[in-house]
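**Student:** Whatever this is, show me its structure:
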Amino acid sequence: MDSEREPVRVVIVDDEQLVRMALRLVIDGEPDLTVVAEAADGNAAIAVVDEQRPDVVLMDVRMPGRDGLSTTRELLTRRPAPRVLMLTTFDSDDLVLGALRAGALGFVLKDTQPPRILDAVRTVADGNPVLSPAATARVIAAATGPQSAHARHSSREAARKELSTLTERERETARAIADGLGNPEIARRLRISVATVKAHTSSLFAKLAVENRVQIALLVRDAEE
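**Tutor:** Take a look at the predicted model:
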């Protein structure tokens, strides 16, 4: 990260004080990151985010009262919206997948080593998704697990309807994003410039009313089920 940039402003949301303290010590030890506030539940998180306008919210998935999923949905209606990185033990996969659909950019396990948590915060701050290997496996399992035929059909039809508004090139770009390709790789696949890829991606965000590439990938997967 450029040393001349302002430090990334982080809010920590977790109902366990010891977790918040440990994360603050780790994050505040970095010159390019700073914790501007903490919150112990979802409602408090909304209040401090509105006050502090952080770049990144490190959000616990499960909390008493308002959980991380509901809070994430609310925070991502803000303009500009903070980037949300979820903290989880993966004891509730439905919340994990729901938060990705809501716009969270990634997940880290609570027992992740500090350097990897710091890397995840920086990655999310730059607008890029991040999932640990364990998180990826669980998300895939949640996304492809058993589901009623009616629910699967409804999700597929809704996704196809949204994707039908796209041009052919935008659909190709969405497919490449779902395949996990970055802008340079998409440009090579489609034989277009990186600038054109960025233009298509911006159009996808607007037409599909999404906040990030993870949501695009989930929408493509739903349409293809």
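
**Student:** use CA for all of it now, contacts and neighbours both
**Tutor:** OK.

**Student:** Now do the helices in the chain.
**Tutor:** Secondary structure of the chain by DSSP state H: the helices cover 17-28, 42-52, 68-75, 93-102, 114-125, 133-144, 149-163, 168-178, 183-190, 194-208, 213-224.

**Student:** Next, the structure of the following sequence, for comparison with the previous one:
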Amino acid sequence: MTRVLVVDDHPVLRDGVRAALVAASLDIVGEAASAADAVRLAVELRPDVVLLDLQLPDFSGIEAARRIARDAPDAAVLAFTMSDDDETVFAALRAGAIGYVVKGVESRELVHAIETVAHGDALFLGPGLARRVLAHFTATRAAASAPRVTNPVLEAARLTDRETEVLELMAAGWGNAEISQRLYLAPKTVRNNVSTILGKLQASSRGEAVVWARAQGLGGASP
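**Tutor:** A predicted model of the protein is given here:
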């Protein structure tokens, strides 16, 4: 059963989300109304998914996503907000979100989004949102392959065979512990590989690296 931490400062909305997720047999392990509590509970409860509003009273959900990606890296952050402008969307991805859902979607769509990111897949729900994100990463890939680009944002060609293996499993939704077992590597070695991959791809977070890897067709390995 997918374990979910729901973060939103509006009690009525949390009530509605809770009812929809419970009806779909998802496990609500906690709720938070602030960014600070979101980070604390993500670390304490280790949910599979953090459903995260980006407009919170103490500090932004973008910063909360960044801290969760750092302190609870196995939790998939799913941004859940009213805003669908490109600046907010890509800020969330850079901070570590693996999915983005614009409020107003149907309950079944929200449940599908949660289950999707819980398995490590990127998902974007909102008017034209998936198309815009795909266009962004397609343009990024084209820029990275252009001969005049001297500092491409993402340089996958520089990955070693081992780093490529690790990235493939990251894109498939595997956590560090699972990657360690699959590849017979020490946990510290996996953490070091992940850090190196982020540096080589110039990705600011695990989530950004995963989204890019999925756009390249990686992530076919089954847990």
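
**Student:** Any chance you could compute the TM-score here?
**Tutor:** In this superposition the chains share a TM-score of 0.66, using TM-score structural alignment, normalised by the length of the second structure; 178 aligned residues with a CA RMSD of 3.4 Å.

**Student:** Make JSON lines out of the helices of the first structure and add distance to Leu58 of the first structure and mean neighbour count.
**Tutor:** Formatted as JSON lines, the helices of the first structure follow (distance: least, CA to CA, whole Å; neighbours: other CA atoms under 10 Å):
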{"stretch": "helix 17-28", "distance to Leu58 of the first structure": "9", "mean neighbour count": "15"}
{"stretch": "helix 42-52", "distance to Leu58 of the first structure": "10", "mean neighbour count": "17"}
{"stretch": "helix 68-75", "distance to Leu58 of the first structure": "10", "mean neighbour count": "22"}
{"stretch": "helix 93-102", "distance to Leu58 of the first structure": "13", "mean neighbour count": "20"}
{"stretch": "helix 114-125", "distance to Leu58 of the first structure": "8", "mean neighbour count": "18"}
{"stretch": "helix 133-144", "distance to Leu58 of the first structure": "16", "mean neighbour count": "15"}
{"stretch": "helix 149-163", "distance to Leu58 of the first structure": "29", "mean neighbour count": "15"}
{"stretch": "helix 168-178", "distance to Leu58 of the first structure": "25", "mean neighbour count": "18"}
{"stretch": "helix 183-190", "distance to Leu58 of the first structure": "26", "mean neighbour count": "16"}
{"stretch": "helix 194-208", "distance to Leu58 of the first structure": "23", "mean neighbour count": "16"}
{"stretch": "helix 213-224", "distance to Leu58 of the first structure": "17", "mean neighbour count": "20"}
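
**Student:** Just tell me which of those helices ends up closest to Val11 of the first structure.
**Tutor:** helix 42-52 (7.3 Å; CA to CA).

**Student:** For the helices of the first structure, give me CSV that also has distance to Asp60 of the first structure.
**Tutor:** Shown next, in CSV, are the helices of the first structure (distance: least, CA to CA, whole Å):
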stretch, distance to Asp60 of the first structure
helix 17-28, 10
helix 42-52, 9
helix 68-75, 6
helix 93-102, 11
helix 114-125, 13
helix 133-144, 14
helix 149-163, 27
helix 168-178, 26
helix 183-190, 30
helix 194-208, 26
helix 213-224, 19
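
**Student:** of all these, which lies closest to Arg62 of the first structure?
**Tutor:** Relative to Arg62 of the first structure, the nearest member of these by CA to CA is helix 68-75, separated by 5.8 Å.

**Student:** And Leu118 of the first structure? What does it align with in the second structure?
**Tutor:** The equivalent of Leu118 of the first structure in the second structure is Val111 (alignment by TM-score structural alignment).

**Student:** so what's its match closest to, chain neighbours aside?
**Tutor:** The spatial neighbour of Val111 of the second structure that comes closest, neighbours along the chain excluded (CA to CA, 6 or more residues apart in numbering), is Leu21 at 6.6 Å.

**Student:** That neighbour maps to what in the first structure?
**Tutor:** When the first structure is aligned by TM-score structural alignment, the residue opposite Leu21 of the second structure is Ile27.

**Student:** Which residues outside stretch 61-79 of the first structure are in contact with it?
**Tutor:** The contact list for stretch 61-79 of the first structure (CA atoms under 8 Å, 6 or more residues apart in numbering) reads 14-15, 41-43, 45-46, 49, 59-60, 81-82, 84, 86-88, 95-96, 98-99, 102-104.

**Student:** what about the residue lying closest to Arg160 of the first structure once chain neighbours are set aside, distance to Ala174 of the first structure?
**Tutor:** For Arg160 of the first structure, ignoring the flanking residues on the chain, the nearest one in space by CA to CA, 6+ apart is Ala223 at 5.1 Å. Relative to Ala174 of the first structure, Ala223 of the first structure is positioned 11 Å away (CA to CA, to the nearest Å).

**Student:** just Ile186 of the first structure next, same as before
**Tutor:** Using CA to CA, one gets 10 Å for the distance from Ile186 of the first structure to Ala174 of the first structure.

**Student:** and Cys41 of the first structure, what pairs with it in the second structure?
**Tutor:** One correction, residue 41 of the first structure is Asp, not Cys. Alignment note: Asp41 of the first structure maps to Ser34 in the second structure; criterion TM-score structural alignment.

**Student:** tally of neighbours for its match?
**Tutor:** Here the count is done by other CA atoms under 10 Å, and Ser34 of the second structure has 21 residues near it.

**Student:** Give the full set of residues in contact with it.
**Tutor:** Under the criterion of CA under 8 Å, 6+ apart, the contact partners of Ser34 of the second structure comprise 7-9, 56-59.

**Student:** from these, which single one is nearest Leu169 of the second structure?
**Tutor:** Nearest to Leu169 of the second structure out of the contacts of Ser34 of the second structure is Val7 (CA to CA; 27.8 Å).

**Student:** corresponding residue for the closest one in the first structure?
**Tutor:** Val7 of the second structure is assigned Val13 in the first structure as its aligned equivalent, the criterion being TM-score structural alignment.
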